[in-house]
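Trainee: what follows is a predicted structure for the sequence shown.
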Amino acid sequence: MGSFPDIRTQLGDYADQFVGFLDTTFESLFDLIFFIASRTISGISDFLIWMPWWFFILIVILLGWYFKSILSGGLYGLFIFIIGTFGLWEDMMVTISLIISAVLICLIIGLPVGIWMAFSKGFSNVMRPLLDAMQTMPSFVYLIPAIFFFGLGNVSAIFATLIYAVPPVIRLTELAIRGVDKEVVESAESFGSSKWQTLRKIQLPQALPTIMAGVNQTTMMALAMVVIASMVGASGLGEQVLVSINRIDIALGFEAGISIVFLAVIIDRITNGVADKFQKHRGVN
């Protein structure tokens, strides 16, 4: 069988030079991002670890009760208690702090970008292929620039998680804004409302349930990166899974893995409950 001609393109070299240019030109910016991100993650994790275990479980039970049912709240509290009995309490808190930090950054970036895409067809056409690439590219590829810019640790994990998890909230924000009844928007504009007033008082409230669905998807995708992010030095439950793989420790692997599943169930149900509450409130109004 014939082989493909040995012709090597320079595209990879150009990508390498571009990343090197970014690192050299924006070194101070990356240092600032590293400082802010590391302090944020440390602050959230330290606060969660400082919080009494029973108080945190009580908060989870109350959230489950308010957004789902009292039975769900009790079950979520039991899940958290079981994770504590595994001896993974601090690892769970670090994982939660990573998820919170990643989701906050995703919302800060994703919501404005989604709104901009909803109002600009040209910008939307440019962003969609980029979002497709971000969602289809293998997750491990994100770890390379993360390590290059920020070294090993939790900040690199946040950077890699951001690339993977931000597309859903952008896409669903755009979809939600575009899906608002045009007659309602035209009525608001006919009464003299500016675009900002129409967005704030009409479009965002109408679009909120769909946006919350995007927040739910982004949160779940951030949680899905926990184990992969441990490969760049991220601590937490993902690190314990990685340790169990290296040691072939079935007991630790099961406990850390089921803990991640418990967290996924709790986060998914509560965020879905938040979306349902918004949907019901919208229906009442």
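Mentor: Right, received. Where do you want to start?
Trainee: alpha carbons only for contacts and neighbour counts from here, please
Mentor: Fine.
Trainee: can you map out the helices along the stretch 151-285 of the chain?
Mentor: For the stretch 151-285 of the chain, applying DSSP state H, counting those that start in this stretch gives helices covering 154-178, 182-190, 195-198, 204-224, 226-229, 237-247, 250-284.
Trainee: take the one below as the second:
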Amino acid sequence: MPKIPLDQWIEKLVSFLADNLQFLFDFFKMVIGGAVGAFSWVFHLLPFYVWIGIFAVIAYLVSRWGLAIFTVIGLLLIENLGYWDHTMDSLALVVTSTLISIIVGLPLGIWCARRDGVRNVLTPILDFMQTMPAFVYLIPAVTFFGLGVVPGVIASVIFAVPPTIRLTNLGIRQVSAELVEAADAFGSTPGQKLFKIQLPLAAPTIMAGINQTVMLSLSMVVIASMIGAQGLGADVYKAVTQLKIGEGFQAGLAVVILAILLDRLSQGMMKKDKKRR
């Protein structure tokens, strides 16, 4: 049986896109690079102790003293180990990836909830995006966008956006049919039903999807460093390649602290939202 030349087809497709849509990729590179640079500038604008205070206040507001104390101790440890600047670079990458994932994922999730055909088409695509090894995404990303932080963000979005789409779709579909019928009976428009009934009631499920997206974006930090993205991932990657176990543990610990902080903050926001309801 002759072998299917799938690899050649993929390479021809990538070459075709690179030759004919480079202007579009350059535009995305400028926008995404500008966004990462802007967030990085903001996170480096204030001294570390000011940001620690800001994060501690946010942690207290969403989860009281326990998370606030952990925030102060964890971030002070990161500063003491000398990874503050790189942590802020990684945070800028995660924030940018998460925002893009939300901007893309929420409308697609709403569309899936309204159209079974769209859901049936997108579901296998999302399965493919989540199960394909993340390293594979780096190859076309580098081809289209070159080395640096932008292909890392693109790969992060591809890997991290499926939970937002899936759980937005699930949350809206779980809204009581009786409530939707009552809204129809009172003459609500589709937009009114969406923004006043479905999205508010689906908010906890949607926030759970966003929480997963944040964590998946952070998990791509180390992988993105392989193609030039700066931050904690670059420290971990350098330690691995040079077999520096101690430095690798320190950089990895900074990633863990940042991951726990982002996870607890997003979960605390979800709990706050539930209490208001």
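Mentor: Structure's in. What do you need? Keep in mind the model is a prediction, meaning the values are calculated, not measured.
Trainee: returning to what we had before: determine which of the helices of the stretch 151-285 of structure 1 approaches I99 of structure 1 most closely.
Mentor: Closest of those to I99 of structure 1 is helix 204-224, at 6.0 Å (criterion: C-alpha to C-alpha).
Trainee: could I get the helices of the stretch 151-285 of structure 1 as JSON lines with distance to S101 of structure 1 and mean neighbour count?
Mentor: Formatted as JSON lines, those follow (distance: least, C-alpha to C-alpha, whole Å; neighbours: other C-alpha atoms under 10 Å):
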{"stretch": "helix 154-178", "distance to S101 of structure 1": "7", "mean neighbour count": "26"}
{"stretch": "helix 182-190", "distance to S101 of structure 1": "34", "mean neighbour count": "13"}
{"stretch": "helix 195-198", "distance to S101 of structure 1": "28", "mean neighbour count": "14"}
{"stretch": "helix 204-224", "distance to S101 of structure 1": "10", "mean neighbour count": "23"}
{"stretch": "helix 226-229", "distance to S101 of structure 1": "13", "mean neighbour count": "24"}
{"stretch": "helix 237-247", "distance to S101 of structure 1": "16", "mean neighbour count": "19"}
{"stretch": "helix 250-284", "distance to S101 of structure 1": "15", "mean neighbour count": "17"}
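Trainee: what residues are up against the alignment partner in structure 2 of A275 of structure 1?
Mentor: By TM-score structural alignment, A275 of structure 1 lines up with M270 in structure 2. M270 of structure 2 makes contact with P204, M207, A208, according to C-alpha atoms under 8 Å, 6 or more residues apart in numbering.
Trainee: so for R39 of structure 1, which of the helices of the stretch 151-285 of structure 1 sits nearest?
Mentor: Closest approach to R39 of structure 1 among the helices of the stretch 151-285 of structure 1 (C-alpha to C-alpha): helix 154-178, 9.7 Å.
Trainee: which residues in structure 2 does that closest one align to?
Mentor: Aligned by TM-score structural alignment, helix 154-178 of structure 1 falls on residues 149-173 of structure 2.
Trainee: now that stretch on structure 1. Mean distance?
Mentor: Compared with structure 1 after fitting, stretch 149-173 of structure 2 deviates on average by 0.3 Å (mean C-alpha distance after the TM-score superposition for structure 1).
Trainee: over to stretch 124-131 of structure 2?
Mentor: Here the mean offset of stretch 124-131 of structure 2 against structure 1 after fitting is 0.4 Å, by mean C-alpha distance after the TM-score superposition for structure 1.
Trainee: for that stretch, which outside residues touch it?
Mentor: Stretch 124-131 of structure 2 has contacts (C-alpha under 8 Å, 6+ apart) with I158, F159, A160, P162.
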